[in-house]
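**Student:** fold the following and give me the result.
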Amino acid sequence: MRYQNTYVNLDARLYHKQPPTPLDNPRVGHFNTQVAEQLGWAQDDDLMTRWVDIFAGHYVPAEFEPLAMAYAGHQFGQWAGQLGDGRGLLMAQVRDNNDKLQDLHLKGIGLTPYSRMGDGRAVLRSTIREYLCGHALTQLGIPSSNALGFVVSDTSVRRERMEAGAALMRVADSHIRLGHIEWIASFAPDLLGEFTDYMIDTYYPECRDSNTPVLAFLTAVVERTARMIADWQLIGFAHGVMNTDNLSITGSTLDFGPFGFMERFDPAWINNHSDHTGRYAYQNQPAIGHWNLNVWLTHFMRLEGVTRETLADCLAPYEATFMQHYQQGLCRKLGLPHEKESLSLAFEWLTLLEDNLLDYTNSFRALLGLVAPDEHPYEQQLLATMTAELTQEAQKAWQDWSIIYLAQLELVPFEQAVNDMRTNNPVYVLRNSMAQRAISAAEQGQFEEVDRVFNLLASPYDVQDIATELDTTPPNPNAPQMPISCSS
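**Tutor:** Take a look at the predicted model:
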């Protein structure tokens, strides 16, 4: 691999250098060969032979320089003070096959100075969920951290019960969070200029071409974050814990805790059982993204040439960027051009889904069974299942809507419309029930279901033979969607 460990060269107050604490009797969980090829890991015999030992903290290659990052943050809207990598280490930074810098970050490695009341470990269930979700979002085309793989061990970890300790080698284009700047502002303000230069030169070098590179950088972060959250909304993804320490400066999804993919469509869905006020409900994610960025931006007023007015200009594109990306994506999901009539139809469609608690993923995909039934027998069956759930009144609304929709589609080349619908509406997302079946089997030492789900999610837009009926079956309409614990 092409190592480029740059973070370790920054001021030592920003991190704590330390090795991982090994897990007991580590064993193979799963390994992501695609990511290994992308990083150049697969071309290194030592890394391939000893990957279980590396992930479990038993072996640290000479080129690695493990460190725990310091950062802070606002959690559920309240200042939480110093946080940091409490159970993870930035092990190395490398240039991948596309010459893009990637972080190798090992999660579940034991105590660090930032562990607070934690034990520095991760349990198998949360490790599997993060591993599969990073993979799922990446294959859906949504910027996200991914992972090289994970191991399980005999190390016991207490959560609500005693569980098996695990470790995940996650890969992301950056692990710098909005909370890094919050930490600097509170504990080392003299580092703000140096750290801002590092972020620009490392992740946004194109901003150096601007007459005001800092403002260009801040605007770019705002716009990337807006597009990421629009992608979440389009696919029905709820992060669940959008604290400032869980948002990356690169606009890539980071830190999978109580996440969920929408099943029965309910915009007010709360997927985190600790979110008692619904702050991080699905429908609130765009507003929370704006709130987090607003908190983050104010710290840059310490820099020369940055004022409250210029920061307002940096934040201003957020809403327009989000709306444009979301509306364009929504129209593509329907195979329609981005125009007023299409958007009106799209929002009527979402209302139909919400009023009847229809499955978000299945219903969008089912439209192919309406538009091109002869070519899409699977989607025809989805359509039949969807319409069978409708009341007589809702059937009438569906018929009226579909007539107008098909007429609008005639304005678009047929193949283009079908292709847009196929490539923007997945057949498979990581439903909580899918993840739980894989976890239950893995806790019994059987990882075949993890592998099957991983392979299924590798091609989410294609109907696959390895799928089971349970992979696309939503919960009963009257059953509450499963909230997920932050405990991991």
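
**Student:** rest of the way, CA atoms for contacts and neighbours
**Tutor:** Fine.

**Student:** next, count neighbours for W401.
**Tutor:** 16 (other C-alpha atoms under 10 Å).

**Student:** work out for me the element it sits within.
**Tutor:** Using DSSP states H and E, W401 maps to helix 392-409.

**Student:** so which other helices or strands are in contact with the next helix or strand after that helix?
**Tutor:** Per DSSP H and E, the first helix or strand lying C-terminal to helix 392-409 is helix 414-424. On a contact count with 3 or more C-alpha pairs under 8 Å, 6 or more residues apart in numbering; DSSP states H and E, helix 414-424 meets helix 317-334, helix 360-371.

**Student:** to compare against the first, here's the next sequence to fold:
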Amino acid sequence: MTFGFNFETTYKNLSSHFFTETLPEKSSNPEIVLFNERLSDSLGLDKEALNSEGGAGVFSGNEVIGETPLAMAYAGHQFGQFTMLGDGRALLLGEHMHHGERYDVQLKGSGRTDYSRAGDGRAPLGPMLREYIISEAMHALGVPTTRSLAVTLTGDSIMREQPLKSAVLTRVASSHLRAGTFQYAVIESEEALKELTDYAIERHYPDFADKENKYELFLEAVIHAQSYLIAKWQSIGFIHGVMNTDNMAISGETIDYGPCAFIDHYDPATVFSSIDVQGRYQFRNQPGIAQWNLAKFAETLIPLLDEDQDQAIEIAQKKLNNYKDLYQTYWLTNMVNKLGIATPEESDVELVLEFLEILEKEALDHTSTFRALSLGHDSDIEVEDQETFDAWVKKWHTALENKEQSAEDASTLMKNINPAVIPRNHLVEEALFYAVKTDDLTKVEKLVEIFKDPYSDEHDEYYKRPPKEEEMIQNTFCGT
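**Tutor:** Here you go, the predicted structure:
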């Protein structure tokens, strides 16, 4: 039974050193605890058949459809230090074809591979539920992201600091090609690099395939995709937590939701990840880290950009120099849209920066404050420096009046870009606690349902309000 999957795995056409064929480890009693019917429908899958005991066999890895799954080899800079890596607990089931589009379907937490090193290849239930909740919320928020099709309990325990229930996440992505995949390839050989890059271009940017300068165009496209992605993160207050090069997908999708979180009270220096002791990946550093990652990616393409190394370096540097302006353009567009301005002008930069300064000085909640502006409730925003805030509101209203757009259009724009709810850290942690400690997934299911429509004001106030001081989450954990 295929369950509607139409696998055509082109990654296996690459040389064997790019992957290792591996069978998932067996699960003793697989049970689906979350299943994404919307995503299943969009992929043309048989949701009734999948959301069943038979589907649990597929999602746990007990039943393999088609060819043997594979673990990908890659490398990466982790917190600035380079290391050889690979899918230590993930397996690509196959590339599902639907309406001419190609989607990787991957099991995460399905057991050991050749790249597991000292790990057991399994994953605890909590982190897999977190990735499902947040990746689906990010999708609803309009952020490019990998998505979650299912979370399946294995029926087995794994040992971390204590015994934990293990689970497998079924993840869907346009591909799992990372900057780290290219870092791996260039170490293998120039031939391996060319093979991988040609494959990536054919898969993601086929219009470039016959161009003489296709490698230059490829680099440019990846820079554009990352500029757009990071600007979206910054506009909604999302902190990835582990922006290593192996966590930078060349597709421009957010990948690997480990110690991620959303800003509550606005502070650019916010760090949630318990392992980021130096604050390398704090909120305000994310745009710069993305540029650093892109530079490492560009370095891998040097042998392909030009036969003359100096010329190749010049081409790469020129493309990288565009990142700052690209990011600034995407960021400004997002931010002025959040203030109801459809088309940004240079003068709007000051308006945005002044408001962010107020958010920071007043320790205002990022999400609920922007939503209050969207609803015309600026008078309800409580601040200590009322004079400065009132002056900004007056300046903002004047800016809106001077634009060639109606007040109604401005309001609609704001309501469609400023969410009423986000996966607030205290809510996510509360839901995960109940799921892991009491087997009660009610709170998880509630969050998943709410985040299908994050722009609705009909949600209970409990899910919209910022947390009380004692509820605020200061640290998040990778939990692998």
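
**Student:** overlay them and tell me the TM-score.
**Tutor:** The TM-score (TM-score structural alignment, normalised by the length of structure 2) is 0.94; 468 aligned residues with a C-alpha RMSD of 1.8 Å.

**Student:** about what we covered before: can you redo the helices and strands packed on helix 414-424 of structure 1 as TSV with distance to D190 of structure 1?
**Tutor:** Shown next, in TSV, are these (distance: least, C-alpha to C-alpha, whole Å):
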stretch	distance to D190 of structure 1
helix 317-334	29
helix 360-371	48
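
**Student:** please work out which of those helices is packed deepest.
**Tutor:** Stretch with highest mean neighbour count among those: helix 360-371 (a mean of 23; mean count of other C-alpha atoms under 10 Å).

**Student:** and it, how far out from the chain's middle?
**Tutor:** How far helix 360-371 of structure 1 lies from its chain's middle: 24 Å, per C-alpha atoms, centre = their mean, to the nearest Å.

**Student:** quick check: next helix or strand after it?
**Tutor:** helix 377-388.

**Student:** so is the counterpart of T351 of structure 1 in structure 2 in a helix, a strand, or just coil?
**Tutor:** In structure 2, T351 of structure 1 lines up with E357, judged by TM-score structural alignment. What DSSP: H, G, I helix; E, B strand; the rest coil gives for E357 of structure 2 is helix.

**Student:** now D380 of structure 2. Nearest residue, chain neighbours left out?
**Tutor:** Spatial nearest neighbour of D380 of structure 2, excluding adjacent residues (C-alpha to C-alpha, 6 or more residues apart in numbering): A372 at 7.7 Å.

**Student:** got the buried residues for stretch 247-266 of structure 1?
**Tutor:** Across stretch 247-266 of structure 1, burial judged by 16 or more other C-alpha atoms under 10 Å covers 247-266.

**Student:** strands - which of the residues you listed land there?
**Tutor:** 260-261 (DSSP state E).

**Student:** H135 of structure 1: which of the helices and strands packed on helix 414-424 of structure 1 is closest?
**Tutor:** The closest of these to H135 of structure 1 is helix 360-371. By C-alpha to C-alpha, the value is 17.7 Å.

**Student:** which residues does the closest residue to I263 of structure 2 other than its chain neighbours contact?
**Tutor:** Leaving out its chain neighbours, the residue that sits closest to I263 of structure 2 by C-alpha to C-alpha, 6+ apart is G237, at 5.1 Å. By C-alpha atoms under 8 Å, 6 or more residues apart in numbering, the contact set of G237 of structure 2 is 262-263, 283, 366-367.

**Student:** tell me the counterpart of the residue nearest to D380 of structure 2 in structure 1.
**Tutor:** In structure 1, A372 of structure 2 lands on A366 (TM-score structural alignment).

**Student:** what sits against that match?
**Tutor:** Contact analysis of A366 of structure 1 by C-alpha under 8 Å, 6+ apart lists 379-383, 386.
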